[in-house]
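>>> Pasting the sequence and the predicted model now:
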Amino acid sequence: MLSDSLLVLFFGRLTGGVSTTLLFSVFEAWMISTYHEQGLHTSGLELSTVFGNMTTLSCMVAIASGNENFGKRSSEQTSLQDLKSGLSAILGDAKIMSLGITSCVFEGTMYLFIFFWSAALASARSQVGSTDDLPFGLIFSSFMCAMMTGSAIFTLQTSTKTVQSTTDMLMTVTLVVACCLSLAAMLQNEHLLFWALCLLEGCVGAYFPSMAHLKSELIEDGIRGRVYSILRFPLNVFVVVAHSLDVEGKQAPESSPSSLTQTSSGGNN
């Protein structure tokens, strides 16, 4: 991140992609496998509850870090056979394929949101002629509070923890996020845009435990790790293609100044 060399930065993103894939696949696969191996379901501990609490705790840590500051090892080995078995599991099961498509589009959009929310809010503020800086730390903490609320709603609303109830939750939050993004692309009022983004973050908080619970129910332990890793590939492609369509700064269309794909003057790069 501190280097001025483009090659070094590209290499950093390459290794960052590998580490992110491991972060979003290895730990979750290990936790689900251990949950079943230890028979923790017999103790009354629901796996979906674990996912909900995990997201809530993650949000709490993020809230604290966003305050304003003005002053057992897996024996599986990676091989071509593993890749083929993982692809066969995905392509041979329509439910897993649906989860993969949803994950690609939803999480890919979430990554784009991470890149552009600050520039979108700054652009909306500039439309009224204000030159005051946005309280980005406070805004980020507000987003994390909304995300934590979404996680809590998932825990409360899916008390039966069935595949159907979790699927309904996932479909609902996906629809709401689509609406929020549509509004964010049209809204020019800073406050309305902020609340639309907060609602989006609340849906993200419900999405992660919902998706994790469905994957734990639909994907077998023996192939879980490789399937999770394969599902990350189209997500990364989605993000790369979407970013290749970005238009920044003064090149952005003046007719939609609050668009999420327009960065403000001196915005994020």
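Yes, it's here. Worth saying up front: this structure is predicted, and the values here are computed from it rather than measured.
>>> Please make it C-alpha for all contacts and neighbour counts, starting now.
Will do.
>>> Against which helices or strands is the helix or strand containing His191 packed?
Assigned by DSSP states H and E, His191 belongs to helix 190-218. For helix 190-218, the elements it packs on are helix 47-65, helix 94-126, helix 136-157, helix 163-186, judged by 3 or more CA pairs under 8 Å, 6 or more residues apart in numbering; DSSP states H and E.
>>> Any idea which of these gets closest to His36?
Closest approach to His36 among these is made by helix 47-65 (9.5 Å; CA to CA).
>>> Residues touching the closest one, excluding its own?
Applying CA atoms under 8 Å, 6 or more residues apart in numbering, the external contacts of helix 47-65 come out as 32, 35, 41, 140-142, 144-145, 147-148, 151-152, 154-155, 161, 205, 208-210, 212-213.
>>> for stretch 180-191, same thing?
121, 124-125, 127, 193, 196-197, 199-200, 256-260.
>>> Can you lay out those residues as CSV showing distance to Ser25 and neighbour count?
CSV is the format used below for these (distance: CA to CA, whole Å; neighbours: other CA atoms under 10 Å):
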residue, distance to Ser25, neighbour count
Leu121, 32, 26
Ala124, 37, 24
Arg125, 39, 21
Gln127, 42, 14
Leu193, 33, 23
Ala196, 30, 20
Leu197, 27, 23
Leu199, 27, 21
Leu200, 24, 26
Ser256, 38, 14
Pro257, 38, 21
Ser258, 35, 27
Ser259, 33, 26
Leu260, 29, 23
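>>> Put this next to the first one:
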Amino acid sequence: MELFYCLAFGGLSMVVAALELSKTNKDRVAISSAFNSFKNNYLVVYSLAMAGDWLQGPYVYYLYSQYGFDKGDIGRLFIAGFGSSMLFGTIVGSLADKQGRKRACVTYCIAYILSCITKHSPEYKVLMLGRVLGGIATSLLFSAFESWLVAEHFKKGFDPQWLSLTFSKAIFLGNGLVAIISGLFANVLVDNLGLGPVAPFDAAAILLAIAMVIILPSWSENYGDPSESNDLIAQFKVAAVAIASDEKIALLGAIQSLFEGSMYTFVFLWTPALSPNDEDLPHGFIFATFMLSSMLGSSIASRLLARPTPKVESYMQIVFAISSFTLMLPTFTSFLVAPSTENGGSISFGGRILFFGFCVFEASVGIFWPSIMKMRSQYIPEEARSTIMNFFRIPLNIFVCIVLYNVSAFPITVMFGMCSIFLFMASILQRRLMVVAEIHRSRAQDWPSLNERDGETAPLNI
């Protein structure tokens, strides 16, 4: 069985390496040394920030169980994290637009460091406080860093096409390579060095502190719309009006919520799906293989984004359709493959099918992140970027909280089937986004000829 996972991991490694080495000149973009320096600085900081998050993932549940809490108590702690992200994340995101994105990134580091410190206490209230801080930090991680990057990229006058390069590299490193290394490093700290389940949280705090030390002197501050001194309520109104008045933004928010909601549900469900009879699974190996699949996806995305065709709006509808099929596999296999009745042992034949399907889903996740970043940079207005991005996370967090609360109320096939339907809906909405974007592009191209014919200039608000 170890050979099975080694072959899967090794095969994916060779595919990723082949994709990277086989890039043609068409896939590579000529860039300036100034941009290269800017990009590398951001990638170092983003990788450290993501490492601080990834190091904690494998041992959160285990640490809580070691403190003597049962599944219900642990479930409430997880709900507190997502609920905090939903309730406070939008407010913090709005403050990032108003008070500065650099400050928000520093706040992320501080909040997550404090969250890591709380893990030393076995007191439930202290751990709950840590989850609240972690929820706030998560909202900042997935909004403030991207908002700072986009604003700074254009402020420095870099080519818009180069932004896709930074996005794809950030996902390849931060959500791929760093995730694999973080998982292995956490395993070494806990199992090999015997430092206990709190050690990965201490390591995360150190890396976050290093990221903060780099940010403070090397990053300049940027804001939303500097011409307006909006209060928080006004900032919410600006974001709400932007979403309501622009179909592209509303579609993008719905697509993001549907995909990420399904993704976070998958994170909770893949273990029982692969081991319904408590089969002996090498969880670390499986996690590393999933992350390698995500790296494969981000490598594919970097090639796609470097080319003028196909457009990101076009190929993402295919990605969503494929991911929908992969999460329907647990339902299919429950009917087509005879379930194993033997407790323990190695992974079943049906489990192997699901494993490869889940690897394909993780590759879709790797394509999704840089692609959604690209679309957000095109469609979300700069003056309320962080606020709007956190608005998108409200339905996501509500959905995940509901799933966590009812995770044992429905069969696992029903939960996966629901996620598959959501992803199919995302594919349909992506198709609509592509049509709307093409209409706006054609109108923008028609305006110069219309103005020349009428002898006047009329700006088009796209």
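Yes, it's here. In this text the structure is predicted, and so the values were computed from the model without any measurement.
>>> if we can go back for a sec, okay, the helices and strands packed on helix 190-218 of structure 1, which one's buried deepest?
Among those, helix 136-157 has the highest mean neighbour count (mean count of other CA atoms under 10 Å), at a mean of 21.
>>> quick check: that helix aligns to which part of structure 2?
Mapped onto structure 2 using TM-score structural alignment, helix 136-157 of structure 1 covers residues 283-304.
>>> ditto for stretch 103-117 of structure 1
The aligned range for stretch 103-117 of structure 1 in structure 2 is 256-270, by TM-score structural alignment.
>>> Against structure 1, what's the mean shift for the matching stretch, could you check?
Here stretch 256-270 of structure 2, set against structure 1 after superposition, deviates by a mean of 0.9 Å using mean CA distance after the TM-score superposition for structure 1.
>>> ok, the residue nearest to Tyr111 of structure 1 when sequence neighbours are not counted - contacts?
Computed as CA to CA, 6 or more residues apart in numbering, the closest residue to Tyr111 of structure 1 that is not its neighbour in sequence is Val239, at 7.3 Å. The contact partners of Val239 of structure 1, taken as CA under 8 Å, 6+ apart, are 108-109, 111-112.
>>> What is the equivalent residue in structure 2 for Val239 of structure 1?
Match for Val239 of structure 1 (TM-score structural alignment): Val400.
>>> who touches the residue most central in space within structure 1 in this structure?
Centroid-nearest residue in structure 1: Glu107, 4.3 Å away (criterion: CA atoms, centre = their mean). With contact taken as CA under 8 Å, 6+ apart, Glu107 of structure 1 is in contact with Leu235.
>>> Let me know how buried Ser220 of structure 1 is, in neighbour terms.
Check again: residue 220 of structure 1 is Glu, not Ser. Neighbourhood size, Glu220 of structure 1 [other CA atoms under 10 Å]: 15.
>>> actually Phe154 of structure 2, not the one I typed
Residues near Phe154 of structure 2, counting by other CA under 10 Å: 12.
>>> Give me the aligned partner of it over in structure 1.
Match for Phe154 of structure 2 (TM-score structural alignment): His36.
>>> From Phe51 of structure 1, how far out is its match?
His36 of structure 1 is 15 Å from Phe51 of structure 1, where distance means CA to CA, to the nearest Å.
>>> repeat for Ser25 of structure 1
In terms of CA to CA, Ser25 of structure 1 sits 14 Å off from Phe51 of structure 1.
>>> Regarding Tyr5 of structure 2, which helix or strand does it belong to?
Element membership of Tyr5 of structure 2, judged by DSSP H and E, is helix 2-21.
>>> With Ala111 of structure 2 instead?
Taking DSSP H and E as the criterion, Ala111 of structure 2 maps to helix 101-118.
>>> again with Leu9 of structure 1
helix 6-23.
>>> how about Leu173 of structure 2, what's its match in structure 1?
That one, Leu173 of structure 2, aligns with Leu57 by TM-score structural alignment.
>>> Can you tell me the SS state at Asp278 of structure 2?
Judged by DSSP: H, G, I helix; E, B strand; the rest coil, the three-state class of Asp278 of structure 2 is coil.
>>> quick one: stretch 19-32 of structure 1 to chain centroid distance?
Relative to its chain's centre, stretch 19-32 of structure 1 lies at 14 Å (CA atoms, centre = their mean, to the nearest Å).
>>> What residues does Phe368 of structure 2 make contact with?
By CA under 8 Å, 6+ apart, Phe368 of structure 2 lies in contact with 298, 316, 319.
>>> Try it again at 7 Å.
Contacts for Phe368 of structure 2 (CA atoms under 7 Å, 6 or more residues apart in numbering) come out as none.
>>> Identify the residue of structure 1 aligned to it.
By TM-score structural alignment, Phe368 of structure 2 lines up with Tyr207.
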